[in-house]
Structure formats: C-alpha cells, structure tokens
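Student: Sequence and predicted structure below; questions after.
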Amino acid sequence: MVTASVVGLIATAGFIGALGILIKHFGMVQLIAGYDPDRVTDVEGLAEFVGTNVLYVAALVLLVAVVEATAPDRSDSVWIAFVAGVGLLAVRMIRGARRYESDE
C-alpha cells in the first residue's frame, strides 16, 4: 500500500540519487561536504567514489520504500538495517575520500 511515508521515501531517494548523479557524472564535487579544492589531488576519482556511494544511499532509501509499501510489518528491522548501512557508507566515504587528498 502506498502511504505518505512511502511517497516521501521515494522523493527522498530521488533527491539523493540526483545528488549522486550530479557528483559522479557531472563532476560537481562542490556538493561534497568539506570539499577543499586546494587539498584534492584527483577530482575525477573523488567524484566517482563519492558519487557512487551517494547512489548506494539512494538505493537503500528506495529499498526501505519498497519494504514499507509491500511488508510494513517488517519495516522496523529494515529501518535498523538502513541506519546501519547509511552509517557504514558514511564512514566509507569519509575514510575513502582521503585517498584523493594531499596531506598538506
């Protein structure tokens, strides 16, 4: 059943997905929080890495929307997995983005 929360989740997934596409395919690295052009040594690599991970987050949000729509009784466990997944992806992005920066 499509509820307001499902519609909101789909809209959120679309927004996050659009950000991921802008970063990955259009190189808009200025959308990355903490981006410092003076420290980044590989702009294209950073855009590819962070953009891909942002698209993973969008996919997780979309997965939660599908579960909310098809099996709302399982949504609690899916939300817990979602929070864990987003947390792990955030850590991965923060640590992985350092590969594309200089130490100076």
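Tutor: Perfect, thanks for sending it. Remember, predicted model here, so these are calculated numbers, not experimental data.

Student: from here on, contacts and neighbour counts on C-alpha atoms
Tutor: Noted.

Student: residue boundaries of the helices in this protein?
Tutor: Ranges of helices in the chain, per DSSP state H, are 4-26, 43-70, 75-97.

Student: Buried residues in the first one, which are they?
Tutor: Of the residues in helix 4-26, those buried by neighbour count under the rule 16 or more other Cα atoms under 10 Å are 6, 9-10, 12-14, 16-24.

Student: Which one of those is nearest to residue 60?
Tutor: Closest approach between the buried residues of helix 4-26 and residue 60, by Cα to Cα: residue 13, at 8.1 Å.

Student: residues contacting the closest one?
Tutor: 57, 58, 59, 61, 62 (Cα atoms under 8 Å, 6 or more residues apart in numbering).

Student: Which of the helices of the chain sits closest to residue 34?
Tutor: helix 75-97 (9.9 Å).

Student: okay, now the one to match up with it:
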Amino acid sequence: MLALGYLIRYRGRVDLIAGYDEKKVRDPEGLARFVGTNLLLLGAGAFVILALEFLLPTYAVVFFAVYALAAVPAVSLLTVWGSRRFETGR
C-alpha cells in the first residue's frame, strides 16, 4: 500500500487506480493526491498495527480485526465516495 500510495500521490500514476478512466476524470492531479494519500494512510496504519502486535501479542487478533474489519473498509469507502468529486459532470 505504501508503494502504491507513493507512486499514485507523488508520481501521478493515476493509471494504477482501479477503474481509472481519463475520460471521466476532470482533475487527475487532485485524484492522485486524494487516492495516494489514503493509500499511504492505510499503509502507515498497517505498520502501526504490526508494531502493536509485536508489543502486545496477546491482543494481536484484536488489533488485526480492528484494522481489517473497520479501518480498511472505512478508508476504502471514503476513498470511493470522495473520488466522485473528481469526476466530470459533478
């Protein structure tokens, strides 16, 4: 996620975004910043969860479940909904 986030956010590789269609996007730079930043946040969150799992192994399953069942879906939905503002005709 960190590598993809970096490529999209800082290198402008919007072609790496699933479902990207240049005909439907009015601001590819803005979309790259938005999606790339969200991927970087998810990647950083994964590292935080990994660190917590090493520090508190008793709660490893809980940390993973919170990340996988709450953080990833929440950020994913926000990314999909937020990306709509970069579409043409909106």
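Tutor: Sure thing, it's come through. Because the structure is a prediction, the values reported are computed rather than measured.

Student: Need the helices of the first structure in TSV (columns: distance to residue 103 of the first structure).
Tutor: Formatted as TSV, those follow (distance: least, Cα to Cα, whole Å):
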stretch	distance to residue 103 of the first structure
helix 4-26	23
helix 43-70	15
helix 75-97	12
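
Student: which one is the aligned residue in the first structure for residue 12 of the second structure nearest to, not counting chain neighbours?
Tutor: Structural alignment (TM-score structural alignment) places residue 12 of the second structure against residue 27 in the first structure. Spatially, and ignoring its direct neighbours in sequence, residue 27 of the first structure is nearest to residue 47 (5.6 Å; Cα to Cα, 6 or more residues apart in numbering).

Student: counterpart of that neighbour in the second structure?
Tutor: Residue 47 of the first structure maps onto residue 32 in the second structure, by TM-score structural alignment.

Student: Pull the contacting residues for residue 74 of the first structure.
Tutor: Taking Cα under 8 Å, 6+ apart, one finds 67, 68 in contact with residue 74 of the first structure.

Student: What does it correspond to in the second structure?
Tutor: Mapped onto the second structure by TM-score structural alignment, residue 74 of the first structure lines up with residue 59.

Student: Can you tell me the number of residues neighbouring the match of residue 47 of the first structure?
Tutor: By the criterion of other Cα atoms under 10 Å, residue 32 of the second structure has 26 neighbours.

Student: dump the residue contacts of it.
Tutor: Contacts of residue 32 of the second structure by Cα under 8 Å, 6+ apart are 8, 9, 12, 13, 14.
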